[in-house]
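S.K.: Need a 3D model of the following:
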Amino acid sequence: MGLLQLQTKRGISLDVPQDEVIKAIGACQWWLKGKWLKDKKKKHPIQKLFQSSDWSSDVELFLIGSSILELRKHGTDKKAFLDKRKEFLGEQRGNQVGYLFELLTALLFSMGGNKVELLPASAAGYDLDVKTPDDISIQVSCKVCQPSNEYSKIITYAEQERDKFFAAYKKLGVHGVNCVIERVKSNGSSTTPFLQYHQYKSMIGKSLFQPYMVQSENREMMGIFSKSPLPSNAFSFSRKYPSYSFVLSSPINTEHELKRLHSQIDKANKGFKKVSDNKKLNLTVIRLPHYLSVKMAKGKIEKEFNKGRFTNTSAVIGIQTHIVGDENGESVKINTAFQMIINPSAIVPWPIGKGALKMVQPLGSITTETPAFQIAGQKINNECYVYSDMNESIVVPPGTSIGSSNIPGLNQIFEYKGMDLAINAFKIPSEFKFL
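M.R.: Below is the predicted model:
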């Protein structure tokens, strides 16, 4: 079957025909019941998603609904969805995210021309039965490697630093400040304070005249403070609302993250062992956390395969989704990175000479590498945990077209001279981080 062959159905932000979006959202209502989705007293993530109106929520709902429609069209019966509903509506976050990833994976295979059967919740060993047009049977295990505790610790730490920065920024009453903090090296879960409140205040003040760089006493962290350039379509920064950006990055705990990846591949491999069938291929499709590059994940899996491990697994496909913008900042889209790693030691080897396994990504673009991350215009090639909080509040001439934000994560406030405010929030990531 050769290597993975991919193509896109459409390259979009979300310029999907309206009738397709309506049908997809209708499918979500059919599966989870419209009345329940609209209940504001409930706190399930899918309810928050349904009740939100931002671009990212539309993407999530479109993908979920499209998966349901595609599977129903190709014969998956109603009972298969209803069996999963109880599990999905439970309080276990892993079940919620895991099942949605099953749906997305099923959609990728089905749109690629393969026959896909969604297995019931009680099925042991794997999640999907896939049959290719060449009549090759594949047992698919869907795994989600969710963000780690190490990532959560860094985000909590970053929020504390952001709060000190923002308090100092607000006290000074300035407009348009950038703060980029980079942890030069990772030392596990250390959350040593970078600067005190009064130091943030001093650095912000100095940055109004020229870019200013400061280093922590232990030389572990570096901060760059600078003044934001005023957008070309603005009279000035708003004096009522904040304009700033705060970004903190930290190298990932590589050993810890790769162990977590290993664990997920191992779980899938043990599942395949329970249902061993020498006539079927065993494929693990794993969603990688956004901060672990596809290249690093591929290298780890290849090393394990070359050591003769995971022999019940014929191949692994790593999937990772990001929101990306072009270099000119003129467009935003979804980008999905794919890598397929074939196991040379597998009990059921991948049939390389029998054509490619076809999959279709329904939204955005596809790559074989994780897109480069940029901080203050500089590409960061190393894997990093990243936290960002960005606001832009500007005064613009009446009649200015505001469109939609083209910077992921940026909250924009437009203040028309002599007119009301217009708010444009582009919040990323969404509730499920694009499944």
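S.K.: Only C-alpha atoms from now on, for both contacts and neighbour counts.
M.R.: Noted.
S.K.: ok, now how distant is S245 from F62?
M.R.: Counting by Cα to Cα, to the nearest Å, the gap from S245 to F62 is 31 Å.
S.K.: pretty sure S202 belongs to a strand, no?
M.R.: No: assigned with DSSP: H, G, I helix; E, B strand; the rest coil, S202 falls outside any strand and is helix.
S.K.: For the nearest residue to H198 once chain neighbours are set aside, list the residues it contacts.
M.R.: Nearest residue to H198, sequence neighbours excluded (Cα to Cα, 6 or more residues apart in numbering): A168, at 7.3 Å. Residues counted as contacts of A168 (Cα atoms under 8 Å, 6 or more residues apart in numbering) are Y197, H198, Y200, K201, I204.
S.K.: Turn those into TSV, columns for neighbour count.
M.R.: Supplementary listing: these in TSV, determined by neighbours: other Cα atoms under 10 Å:
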residue	neighbour count
Y197	16
H198	13
Y200	22
K201	20
I204	25
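S.K.: Second input sequence below; structure requested for side-by-side comparison:
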Amino acid sequence: MHDIRMIRENPAAFDTALARRGLEPISPSLLALDEARRAKILASETALAEQNRASKEVGAAKARGDDAEFERLRALVAEKKAEIARLSLEADAEDKALKDALSRVPNLPLAEVPEGKDEEDNVEIRKWGEPKLLPFAAKEHFDIAGVKPGMDFETAAKLSGARFVVLKGAVIRLHRALAQFMIDTHVDEHGLTEVWTPVLVKSEAMFGTNQLPKFSEDSYQTTNGWWLIPTSEVTLTNSAAGEIYEAGALPLRMTAHTQCFRSEAGSAGKDTTGMLRQHQFEKVEMVTLCTPETALSEHERMTAQAEAILQKLGLAYRTVMLCTGDMGFGAQKTHDIEVWLPGQGRYREISSVSTCGQFQARRMNARYRPAEGAKPEFLATLNGSGLAVGRCLIAVLENGQQEDGSVEIPAVLHRYLGGKTRISAAGALE
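M.R.: Now for the predicted structure:
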């Protein structure tokens, strides 16, 4: 969320930055709400001063026996008390309206973010590895012979509907191995602290990481009001809500492996076959809390950590910087990592790493103290996939597929599979 004082001081710059996202100027309407709120507060403070002055004069009028003045002043005190109550309610309403309006305005892109409308305008930063060109017609993951016994969409549809899958046998063992490999790498080599979090959260937590109020249709809410998390970014980042950290305690670098849930609103017709776009999936998430001055270096570090997972798996990928039109609501700058999928013959997103500056911290009142005795300031938050487990499974299956329908498994996963190195064409680990 934005600081209204910053908008008040430089509305033109604020609107110019939003224009890079393709948005119309909004500072006039925000400042009008701010002015109305401040006017109510000022009126309430003036009325309070008048009430206090009249209250003091009541005693003097009574002491000198001026009954008429005493009654007039007592009536004035009551009138001002009622006026203050009314103005306070009106100021609260204006404040709520301003906060609601501010909560619906996206973060401002950093200067280095390329301007553009959609994914076609994203800018490639680097590539790693050579896209695998198989000497036979590559299949998508769900059509590989050895995968079919372990990837059941029909049973999932019977149980839950579209965009769900039941994984079995060798496939689910490989899925579980990938998640464990990611967590181990992030903890043992990247120095992240592993955290286990709930997948059900309060509305305040969803607000803190900007899923609410604007994107409620993208998530699932239970009948008793809890929300199912779209990613553990929600829980890891909100662990700082209402806290004040000493500068020496930062950065806090965390990772979690959780179930995730997304309604996929607006994705009708996209990736309807296979398990690329699911309502329920697993992800290993990375979150960093740090000082604003170190956020950009932390962003590069987190991107490199996500890339390291793909490098260890031997999967070709490319890293792109998202343009202003493709960047998420809460991000200042985002790197997407896209892995090569032979079955589709193109790169597909497998990780998105974003720096949010103080945008989320302001929403959840997460602060740090720059120096001993100093006034607390909002910290910076970052989040990124390290990686999406299901999409990584797809990449391993498609890149490891053989002409006979078997799948060769990357060497770094063998120890997680009891020494097994492949999935046979019949669907067994061997």
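S.K.: TM-score for this pair?
M.R.: TM-score of the superposed chains, computed with TM-score structural alignment, normalised by the length of structure 2, equals 0.26; 181 aligned residues with a Cα RMSD of 7.0 Å.
S.K.: Among the contacts of A168 of structure 1, which one lies nearest to V316 of structure 1?
M.R.: Proximity of those to V316 of structure 1, judged by Cα to Cα, is greatest for Y200, which lies at 46.4 Å.
S.K.: Quick check: the closest one vs E159 of structure 1, distance?
M.R.: If you go by Cα to Cα, the gap between Y200 of structure 1 and E159 of structure 1 works out to 14 Å.
S.K.: Now do the same for W30 of structure 1: helix, strand or coil?
M.R.: Criterion first, three-state DSSP; result for W30 of structure 1: helix.
S.K.: how many neighbours does it have?
M.R.: For W30 of structure 1, the count of nearby residues is 12 (other Cα atoms under 10 Å).
S.K.: for the one 4 residues further on, same thing?
M.R.: Applying the criterion other Cα under 10 Å, we find 16 residues in the vicinity of G34 of structure 1.
S.K.: What separation do you get for L73 of structure 2 and D92 of structure 2?
M.R.: The spacing between L73 of structure 2 and D92 of structure 2, counted by Cα to Cα, is 28 Å.
S.K.: Give me the more crowded residue out of these two.
M.R.: Comparing L73 of structure 2 with D92 by other Cα under 10 Å, the one with more neighbours is L73, at 21 against 15.
S.K.: Just put the contacts of A168 of structure 1 in CSV and tack on distance to P251 of structure 1.
M.R.: Putting those into CSV (distance: Cα to Cα, whole Å) gives the following:
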residue, distance to P251 of structure 1
Y197, 25
H198, 27
Y200, 23
K201, 26
I204, 25
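S.K.: Closest one to F305 of structure 1 out of the residues you listed, please.
M.R.: Relative to F305 of structure 1, and with distances defined as Cα to Cα, the nearest of the contacts of A168 of structure 1 is Y200, at 48.9 Å.
S.K.: Correct me if wrong: that closest one contacts E161.
M.R.: No: applying Cα atoms under 8 Å, one finds Y200 of structure 1 not in contact with E161, separated by 9.4 Å.
S.K.: in the stretch 301-430 of structure 2, which spans are helices?
M.R.: If DSSP state H, counting those that start in this stretch is used as the criterion, the helices of the stretch 301-430 of structure 2 fall at 359-364, 389-400.
S.K.: Same question for the stretch 201-350 of structure 1.
M.R.: Applying DSSP H, counting those that start in this stretch to the stretch 201-350 of structure 1 gives helices spanning 254-274, 294-306.
S.K.: Please identify which of those helices is closest to W55 of structure 1.
M.R.: Counting by Cα to Cα, and looking across all of the helices of the stretch 201-350 of structure 1, nearest comes helix 294-306 at 25.7 Å.
S.K.: picking up where we left off before, dump the helices of the stretch 201-350 of structure 1 to JSON lines, plus distance to E182 of structure 1.
M.R.: Converted to JSON lines, these look like this (distance: least, Cα to Cα, whole Å):
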{"stretch": "helix 254-274", "distance to E182 of structure 1": "17"}
{"stretch": "helix 294-306", "distance to E182 of structure 1": "21"}
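S.K.: mind checking which of these is nearest L128 of structure 1?
M.R.: Evaluated over these, closeness to L128 of structure 1 peaks at helix 254-274, with 11.9 Å, by Cα to Cα.
S.K.: Pull out the buried residues from the closest one.
M.R.: When burial is assessed from 16 or more other Cα atoms under 10 Å, helix 254-274 of structure 1 yields the following buried residues: E257, R260, L261, H262, Q264, I265, D266, A268, N269, K270, G271, F272.
S.K.: these two touch, right, M206 of structure 2 and V234?
M.R.: Yes: counting by Cα under 8 Å, a contact exists between M206 of structure 2 and V234, whose distance comes to 6.4 Å.
S.K.: Export the helices of the stretch 301-430 of structure 2 to a markdown table and append columns for distance to Q305 of structure 2 and mean neighbour count.
M.R.: Below are the helices of the stretch 301-430 of structure 2 laid out as a markdown table (distance: least, Cα to Cα, whole Å; neighbours: other Cα atoms under 10 Å):
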| stretch | distance to Q305 of structure 2 | mean neighbour count |
| --- | --- | --- |
| helix 359-364 | 22 | 24 |
| helix 389-400 | 15 | 25 |
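S.K.: Go through those helices and name the closest to H257 of structure 2.
M.R.: That would be helix 389-400 among the helices of the stretch 301-430 of structure 2, by Cα to Cα, at 9.1 Å.
S.K.: Would you mind reformatting the helices of the stretch 301-430 of structure 2 (as a markdown table) and adding columns for distance to C290 of structure 2 while you're at it?
M.R.: Conversion of the helices of the stretch 301-430 of structure 2 to a markdown table gives the following (distance: least, Cα to Cα, whole Å):
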| stretch | distance to C290 of structure 2 |
| --- | --- |
| helix 359-364 | 11 |
| helix 389-400 | 26 |
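S.K.: just to revisit the earlier point, between the buried residues of helix 254-274 of structure 1, which is closest to P251 of structure 1?
M.R.: Using Cα to Cα, the shortest approach to P251 of structure 1 within the buried residues of helix 254-274 of structure 1 belongs to E257, at 11.3 Å.
S.K.: Many thanks, have a good one.
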